[in-house]
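Engineer: Below: sequence and its predicted model.
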Amino acid sequence: MKFTHESNTKLPPVVLEVDSKPVFYIGPATRDNPMSQIRTKLLGNVYFNDSKIKWTRITLHFTGKAGLNIHAPSSSLPSDVVNSQSDLQESSSATTHLETTVTLCDVEKELIFTHEKVIDFGFYLPPYLPPSIRTKHAFVEYSLSVICSSSGAFSKKQKVEKPVTVCRHYLPSPSSLIPSVEYHGVREWFEWSAEVPKATAIEAGEIVMALRWSVEKELVEVDRIEFCIEELETYRFSTKAGVHNLPPMVTQFPSTAYHPPTFSNSSETHFIRTPIPLVPTKRAQKTIRTHHFDPFLEISHRVKLQIHFIASTATAQPLELEFPIIITDFPPNTTADYFVDPLSPVQSVSTISDSSMISLPPTSASAPPTTIQPGGDEVPCVDLDLPEYTPRYESVATTSSTVPP
């Protein structure tokens, strides 16, 4: 007698299936974000494999948690935290163990049992969730569970849980107009003006900024400019006195060198660029992560310029400049319309490395800053005003998070 595979396989009474695509939000987790009004839905199915069981109650339960687990130097902590540790009577080089967990969300939804084999559902999620992440010292994780219970003499209760990945993108699409910020500065015989995009997507493959300068050539000349990306991993926690940030862990990625043309003047615009490390290499073992913000962790980025000079008389020290930038990615199923043929005559400032460049017009104090846009003249203008949208979870952390004594 032969038995098929199906006859030997016993399926569980309840199976929960969640859409494999990550659920995502557009923009930061604040009420000021205009995209926060768009409701995010988690799709899935609940399968019932035992037709003999009559389920009387079916509940979907979506939960999210954020946690911190780190040994921080006591010298970097507030005095109230250090004094609360009974075993910290050593020197300032001792460390304090900080460990806590907070609940980000706890939402339920009832399903009606219709005696069908499967129930399809769409679960609307809260609009202000931080994205999923797990690092060495912190985590944000979400899960969806279904709890089925039956009544009667042979009552049963079944619970099935699945992890859920939540993503947050700070640019809605590749067609978004990315605004720029203009910076100015003077150091003795060197005057500079820079335009840095507020954000860039990793799909672009590189960061491009515009730089102008004016220099007294009788004294010095610009030799080269080194341009790199720095990633800051900052942990925070809450005490009765408020929110405290630990010193950031800074990762500097390999720099690229730009050598200005031999004959250049102050009216020229120089486009400085550096690649975004997406694949581990010998020069960069670590890859970049996108912008992240949750109750215990912030991952931010900045670009760093080091301008080297050639002096005719005295030695001129290099000038270091740092500018903040949001590095993000696009939502799934979007294509970058600016990845076009670089030989195409109709093209604006592109973020591909072999594209042509344009000269930005001179700016004045009364004129608005020029925007470098990566998609042509007719891209839709979606300005999220990114730097002003800094999510604040201090109120949540203050009420829910405590450092264990």
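Structural biologist: Ah, there it is.
Engineer: CA only for contacts and neighbour counts going forward, please
Structural biologist: Will do.
Engineer: and V396, that's in a helix?
Structural biologist: Yes - in this structure, V396 lies within a helix as judged by DSSP: H, G, I helix; E, B strand; the rest coil.
Engineer: and the comparison structure, right after this:
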Amino acid sequence: PKYLKRGVPPRDPAHCYLSPNDQSDNLISLIKSIKPDLMTRTPSPPKSLVELTLRSPTVHLIGPANEENPNRSRAILHGRVKFLDQKVKWQRATLSFQGRAVLTHEGLAMAGISGGDEAFSGSEYSQILEICNVDKELIVFDGQSEIEFGLHLPFDLPPTMRTKHGFVEYSLIAKFSAGSFKTARAQSDVIVKRHYLPNGAVVVPTNEMTGCKDWFEWTMEVPRAATFEQGEAVIAMKWSCEKERVEVMTVETRLEQTETIRFKRKNTTTSLRLPPKLLPPAIYTPPSFTDPLDTHFLRIPLIRELTSPHIYSPFIEISHRLVITFKFTNNAQDITMVYPIIVTDLPDAQASIVINGDDAVPIDLGLPEYWGALPKYEDLQEPIVLL
């Protein structure tokens, strides 16, 4: 036979047929031998046509978000947009600063409301409120490679925050169009911070209060605000015991943090105060022999890692109270007083903030800040004496 003459070995008919699986394996092996990374290659992302850059993604606001705030000023968000492809002739560029407040299903679950009772039960979140939508159109000239901008923001924005019950977030969106079919989009997150004191040189307002409970009389001066940079809140206090053989043994001071959820149900706004978070107490032991004229300084530590600053948003509020407990000798009944305080932080040293007037004057720390039906700060000045 011819194949014997050519030196080709005879083929076994049993090995001439390959199953479909064997054919697939052979094909894959062949492809991998040609280009090993062909089977694992991922498509490269499309080339970006524009670039959005912010000078600083953080916006600093000073004071409460109300009309009475003497330091009320509008912040400016600076940045630039850069055109990466000079072949594209952009005709229109629009900036949109958007903010929203969101209450999660877990937040409503804390209020004892099932998701089926809400109109938002089919969505990822329970209630969504648009805080702002500020638009600005940029002028695009032919051959321009980049545009710098400054966007004025409202002064009453709630700060960026996030808990398991809700959050507030902001973003800046830049949209570009070149004709009817060529469009581009860029987005950057923006962080809004609200500080209730512009710097450490500000004179913090204090309230002097006096009270009497049976045989115990006191006078104290409590600050209306304290900062994390100070590290502590200091209360100056005088007292006198008019009961025989009874003296102040210790004074326990602690910071109490409370989260309040506000939600709407059937056109009614309801507030729910969650159980407070108790921070580590500070124990003050007065000297053995004290005079009613002696001034005692109670120091409450402010630990940033354990405490959130004061936050007021449409759905979530985080507030703080000072809890002062007097313990007496001879098994006399304890006396506890509760006093509200604003815990805040100071702006960064490099932050650019416009402040009207002199920083060294007392500023207004009045509440409420927005439209919530909460008692004003003046209504909370008197301490609550707990029996």
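Structural biologist: Right, received. Where do you want to start? Quick caveat: nothing in here was measured; it's all calculated off a predicted structure.
Engineer: Mind checking the TM-score on these two?
Structural biologist: TM-score for the superposed chains, counting by TM-score structural alignment, normalised by the length of structure 2: 0.76, backed by 318 aligned residues with a C-alpha RMSD of 2.7 Å.
Engineer: where along structure 2 do the helices fall?
Structural biologist: Ranges of helices in structure 2, per DSSP state H, are 2-5, 20-34, 105-110.
Engineer: Let me know which of those helices is tucked in deepest.
Structural biologist: Neighbour counts (mean count of other C-alpha atoms under 10 Å) averaged over each of these peak at helix 105-110, with a mean of 19.
Engineer: Superpose on structure 1 and give me the mean offset of that helix.
Structural biologist: Helix 105-110 of structure 2 differs from its equivalent in structure 1 by a mean of 6.9 Å after superposition (mean C-alpha distance after the TM-score superposition for structure 1).
Engineer: Are there helices or strands packed against the longest strand along structure 2, and which ones?
Structural biologist: Counting residues, the longest strand found in structure 2 (DSSP state E) is strand 248-265. In terms of contacts (3 or more C-alpha pairs under 8 Å, 6 or more residues apart in numbering; DSSP states H and E), strand 248-265 of structure 2 is packed against strand 268-273, strand 277-278, strand 282-284, strand 296-301, strand 316-328.
Engineer: Report the angle between that strand and strand 296-301.
Structural biologist: In terms of direction (axes from the mean of the first three to the mean of the last three C-alpha atoms, to 10 degrees), strand 248-265 of structure 2 departs from strand 296-301 by 50 degrees.
Engineer: Would you map the strands across the stretch 101-250 of structure 2?
Structural biologist: 127-138, 146-152, 161-162, 166-178, 182-195, 206-213, 216-223, 225-227, 232-241, 248-265 (DSSP state E, counting those that start in this stretch).
Engineer: can you list the helices and strands packed on strand 248-265 of structure 2 in TSV and add mean neighbour count?
Structural biologist: Shown next, in TSV, are those (neighbours: other C-alpha atoms under 10 Å):
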stretch	mean neighbour count
strand 268-273	13
strand 277-278	14
strand 282-284	16
strand 296-301	20
strand 316-328	20
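Engineer: To L52 of structure 2, which of those lies closest?
Structural biologist: strand 316-328 (30.9 Å; C-alpha to C-alpha).
Engineer: okay, that closest one sits on what stretch of structure 1?
Structural biologist: Counting by TM-score structural alignment, strand 316-328 of structure 2 falls onto residues 297-309 of structure 1.
Engineer: how far apart are the matching stretch and its match in structure 2?
Structural biologist: With mean C-alpha distance after the TM-score superposition for structure 1, stretch 297-309 of structure 1 departs from structure 2 by a mean of 0.6 Å once superposed.
Engineer: Run the chain-centre distance for stretch 137-157 of structure 1.
Structural biologist: 31 Å (C-alpha atoms, centre = their mean, to the nearest Å).
Engineer: Mind listing what's buried along that stretch?
Structural biologist: 138-142, 144-150 (16 or more other C-alpha atoms under 10 Å).
Engineer: Repeat that for stretch 77-95 of structure 2.
Structural biologist: Residues of stretch 77-95 of structure 2 classed as buried: 77-79, 81, 83, 89-90, 92-93, 95 (neighbour count, 16+ other C-alpha under 10 Å).
Engineer: same deal with stretch 186-197 of structure 2?
Structural biologist: 186-187, 190-197.
Engineer: Tell me the spacing between the residue nearest to G372 of structure 2 when sequence neighbours are not counted and K193 of structure 2.
Structural biologist: In space, G372 of structure 2 comes closest to P314 once its chain neighbours are excluded; the distance is 7.6 Å by C-alpha to C-alpha, 6 or more residues apart in numbering. P314 of structure 2 sits 15 Å away from K193 of structure 2, going by C-alpha to C-alpha, to the nearest Å.
Engineer: Closest one of the buried residues of stretch 137-157 of structure 1 to T390 of structure 1?
Structural biologist: Distance to T390 of structure 1, by C-alpha to C-alpha, is smallest for V140 among those, at 18.0 Å.
Engineer: correct me, but P154 of structure 2 touches L77?
Structural biologist: No - P154 of structure 2 lies out of contact with L77 (C-alpha atoms under 8 Å); the separation is 10.9 Å.
Engineer: before we move on, the earlier item: could you work out the most separated pair of the buried residues of stretch 77-95 of structure 2?
Structural biologist: Using C-alpha to C-alpha, the two most remote members of the buried residues of stretch 77-95 of structure 2 are L77 and K89, lying 26.2 Å apart.
Engineer: now stretch 43-58 of structure 1: which residue numbers in structure 2?
Structural biologist: Going by TM-score structural alignment, stretch 43-58 of structure 1 sits over residues 78-93 in structure 2.
Engineer: Could you check how far the residue nearest the centre of structure 1 is from C105 of structure 1?
Structural biologist: By C-alpha atoms, centre = their mean, structure 1 has its centre lying nearest to H291, at 2.1 Å. According to C-alpha to C-alpha, H291 of structure 1 and C105 of structure 1 sit 21 Å apart.
Engineer: Aligned counterpart of T160 of structure 2 in structure 1, please.
Structural biologist: Per TM-score structural alignment, T160 of structure 2 is aligned with S132.
Engineer: My read is that W192 of structure 1 contacts A210, right?
Structural biologist: No - W192 of structure 1 is beyond contact range of A210, at 10.7 Å (criterion: C-alpha under 8 Å).
Engineer: Looking at those two, which one has more neighbours?
Structural biologist: Shown here are W192 of structure 1 and A210; by other C-alpha atoms under 10 Å, A210 has more neighbours (19 against 15).
Engineer: Now the more buried one: closest residue in space, sequence neighbours ignored.
Structural biologist: F271 (4.7 Å).
Engineer: wait, that neighbour sits on I207?
Structural biologist: No - the pair F271 of structure 1 / I207 is not scored as a contact, 10.0 Å apart, by C-alpha under 8 Å.
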